[in-house]
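Undergrad: Sequence and predicted structure, then a few things I'm wondering about:
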Amino acid sequence: MRRFLALLLSLLAAGALHAAPKTVLVLGDSLSAAHNIAAEQGWVHLLEVRLGKMVPPWQVVNASISGETSLSGRHRLPALLATYRPRVVVLELGANDGLRGLPLAQLRDNLAAMVSAAQATGAKVLLLGIELPLNYGPQYRDGLRAVYADLARQKHAALVPFLLEGVALDPARMQDDGLHPNAAGEPAVLGNVWPALQPLLR
């Protein structure tokens, strides 16, 4: 009887572990932190709802903070990887670096370190690129765009070239600051992310 109970408990424990949801970690800035809108209206929460309906379900950990730079994200990532052991890491960082005009080499080094750290744990990585306003000039804007494209190619990471494609220039989908989507724009942001993210969930 004891052997039977021990076997039953071990099977139940194994089943519980197998049923534990896999995790997608999102590390980003205000574009992923539902800036000035309800958290449940943000694209990350909408993603969480979608993934929660999958069989087996996935869970989403949103570690995004408004104002986050690539450097501060780089500092926070190791603890997040150790705590949540994500299968997929979504990196949405660089907008604040760009808006502050920080050196692109610094951004590239920080993003490269984060991609490598995530991949070293066995996680798949999705980079979410961003575009800057025209007044930043073509050299800086093109350089920023190249950072994401080059890293994705060199590190074999998935890429969304521009997170706000089809949203940023639509006043009906943007807040008055012209930088952040409103609640009406967030589903379209998820629509940009999903085609690149879905293959990583297989």
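TA: Ah, there it is.
Undergrad: From here on, just use CA atoms for contacts and neighbour counts.
TA: Noted.
Undergrad: What is the subsequent helix or strand relative to the single longest strand found in the chain?
TA: Counting residues, the longest strand found in the chain (DSSP state E) is strand 22-28. Next along the chain after strand 22-28, taking DSSP states H and E as the criterion, comes helix 43-52.
Undergrad: Could you list every helix and strand in contact with that next one?
TA: strand 58-62, helix 186-197 (3 or more C-alpha pairs under 8 Å, 6 or more residues apart in numbering; DSSP states H and E).
Undergrad: which one of the ones you listed lies closest to A95?
TA: In terms of C-alpha to C-alpha, the element of those nearest to A95 is helix 186-197, at 15.2 Å.
Undergrad: I'd guessed A117 sits against L80; true?
TA: No: contact between A117 and L80 fails when scored by C-alpha atoms under 8 Å: they sit 11.0 Å apart.
Undergrad: Which of the helices and strands packed on helix 43-52 sits closest to V26?
TA: Closest to V26 of those is strand 58-62 (C-alpha to C-alpha; 4.9 Å).
Undergrad: Okay, one more to line up with it:
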Amino acid sequence: MGKNTRILIVDDNAMLRFGLIGAIGHEEGLEVVGEAASGSEAFDLYKKLKPDVVTMDYKMPGMNGVECTRQILAEFPDARIILFSVFETEEDIWKSVKAGVKGYLTKNAGAVEDVMEAIYEVAGGGTYFPALIAEKIEARKLQEELTPRELEVLQLLGEGKSNKDIIEHFDISLSTVKHHITNIREKLGATDRTQAVVIAYKKGILHVD
């Protein structure tokens, strides 16, 4: 008999972990070797267990799934991680891809069969990005990156701050503020600052807390 694919399940939802463990238990050649409820716990368990595949939740308290992925891959570059998320926006998917995940599934659309297919594919050395996810990755590749300062200005715009507020926040000139906003609009394909904020929320650059 061949060696089982060893899986670490990471999710802060105990019921979801329980469901995945049950589903994987019925699959030939797959074995759950550990479960974690947080990013820090996942990192410690990865070092201890060296699993073949990790199913990683995106949104967790403390270290989120993208940060945990970066941390694991920094020390174990051959790690194979599948992001399992409620987020379906371009930016969240793009952050995950840049972090180095080998697959991305949304909790809203991912059936158990899709999760199993992703695990088998990634364990075999491949990647798993469903068509809709792949389309969003390609769309995001075409967007010019916002600079860290532009992201900060965009966050303030999303909070409804005025030019005067932004000037005071950063201690910069009005012309510099207008320059940042123009760059933000052009990069997001927006006609004005309001549309830029709407697009940013739609793409997942900004999130509703």
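TA: Done, it's in. The shown structure was predicted, so the numbers you read here are calculated from the model rather than taken from an experiment.
Undergrad: Any idea what the TM-score is?
TA: Remark: TM-score between the superposed chains equals 0.47 [TM-score structural alignment, normalised by the length of the first structure]; 124 aligned residues with a C-alpha RMSD of 3.3 Å.
Undergrad: Just want the angle from the longest strand of the first structure to helix 186-197.
TA: Angle of strand 22-28 of the first structure versus helix 186-197, following axes from the mean of the first three to the mean of the last three C-alpha atoms, to 10 degrees, is 120 degrees.
Undergrad: and strand 22-28 of the first structure, what does it pack onto?
TA: Strand 22-28 of the first structure is packed against strand 58-62, helix 70-84, strand 88-92, with contacts defined by 3+ C-alpha pairs under 8 Å, 6+ apart.
Undergrad: Between the ones you listed, which shows the greatest average number of neighbours?
TA: Most buried of those, by mean neighbour count (mean count of other C-alpha atoms under 10 Å): strand 88-92, with a mean of 25.
Undergrad: about what we covered before: using JSON lines, lay out the helices and strands packed on helix 43-52 of the first structure together with distance to L8 of the first structure.
TA: Output for those, formatted as JSON lines (distance: least, C-alpha to C-alpha, whole Å):
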{"stretch": "strand 58-62", "distance to L8 of the first structure": "26"}
{"stretch": "helix 186-197", "distance to L8 of the first structure": "37"}
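Undergrad: Which of the ones you listed sits closest to L27 of the first structure?
TA: Closest among those, using C-alpha to C-alpha: strand 58-62, at 6.6 Å.
Undergrad: Report the angle between that closest one and strand 22-28.
TA: Orientation of strand 58-62 of the first structure against strand 22-28 (the same axes, to 10 degrees) gives an angle of 20 degrees.
Undergrad: Just want the angle from strand 58-62 of the first structure to strand 88-92.
TA: 30 degrees.
Undergrad: could you measure L46 of the first structure against P195 of the first structure, distance?
TA: Relative to P195 of the first structure, L46 of the first structure is positioned 15 Å away (criterion: C-alpha to C-alpha, to the nearest Å).
Undergrad: That should have said V60 of the first structure, apologies.
TA: Taken as C-alpha to C-alpha, the span from V60 of the first structure to P195 of the first structure is 17 Å.
Undergrad: Which strand or helix spans A74 of the second structure?
TA: helix 65-75.
Undergrad: Give the next helix or strand downstream of that helix.
TA: Per DSSP H and E, the first helix or strand lying C-terminal to helix 65-75 of the second structure is strand 81-85.
Undergrad: Return the list of helices and strands in contact with that following strand.
TA: Applying 3+ C-alpha pairs under 8 Å, 6+ apart, we find strand 81-85 of the second structure packed against strand 53-57, strand 103-106, helix 112-123.
Undergrad: 6 Å - rerun?
TA: With contacts taken as 3 or more C-alpha pairs under 6 Å, 6 or more residues apart in numbering; DSSP states H and E, strand 81-85 of the second structure sits against strand 53-57, strand 103-106.
Undergrad: Buried residues, the next helix or strand after that strand. List them.
TA: Elements were assigned by DSSP H and E; along the chain past strand 81-85 of the second structure, the next helix or strand is helix 90-99. By neighbour count with 16 or more other C-alpha atoms under 10 Å, helix 90-99 of the second structure contains the buried residues E90, E91, D92, I93, W94, S96, V97, A99.
Undergrad: for those residues, which one is nearest I21 of the second structure?
TA: Lowest distance from I21 of the second structure to the buried residues of helix 90-99 of the second structure (C-alpha to C-alpha) belongs to S96, with 23.5 Å.
Undergrad: Now do that closest one against A36 of the second structure, distance only.
TA: According to C-alpha to C-alpha, S96 of the second structure and A36 of the second structure sit 19 Å apart.
Undergrad: Disregarding residues adjacent in the polypeptide, which is nearest to G52 of the first structure?
TA: W58 (5.5 Å; C-alpha to C-alpha, 6 or more residues apart in numbering).
Undergrad: correct me, but that neighbour touches V24?
TA: No: if you go by C-alpha atoms under 6 Å, W58 of the first structure and V24 don't touch, sitting 7.2 Å apart.
Undergrad: In terms of neighbours, single out the busier of L46 and P195 of the first structure.
TA: For L46 of the first structure versus P195, neighbours defined as other C-alpha atoms under 10 Å are more numerous around L46 (17 against 12).
Undergrad: Could you identify which of the helices and strands packed on strand 81-85 of the second structure is most buried?
TA: It is strand 53-57: most buried of these by mean count of other C-alpha under 10 Å, with a mean of 27.
Undergrad: could you say what helices and strands that one packs with?
TA: In terms of contacts (3+ C-alpha pairs under 6 Å, 6+ apart), strand 53-57 of the second structure is packed against strand 5-10, strand 81-85.
Undergrad: contact partners of it?
TA: Strand 53-57 of the second structure is contacted from outside by I7, L8, I9, V10, D11, G65, R80, I81, I82, L83, F84, S85, using C-alpha atoms under 6 Å, 6 or more residues apart in numbering.
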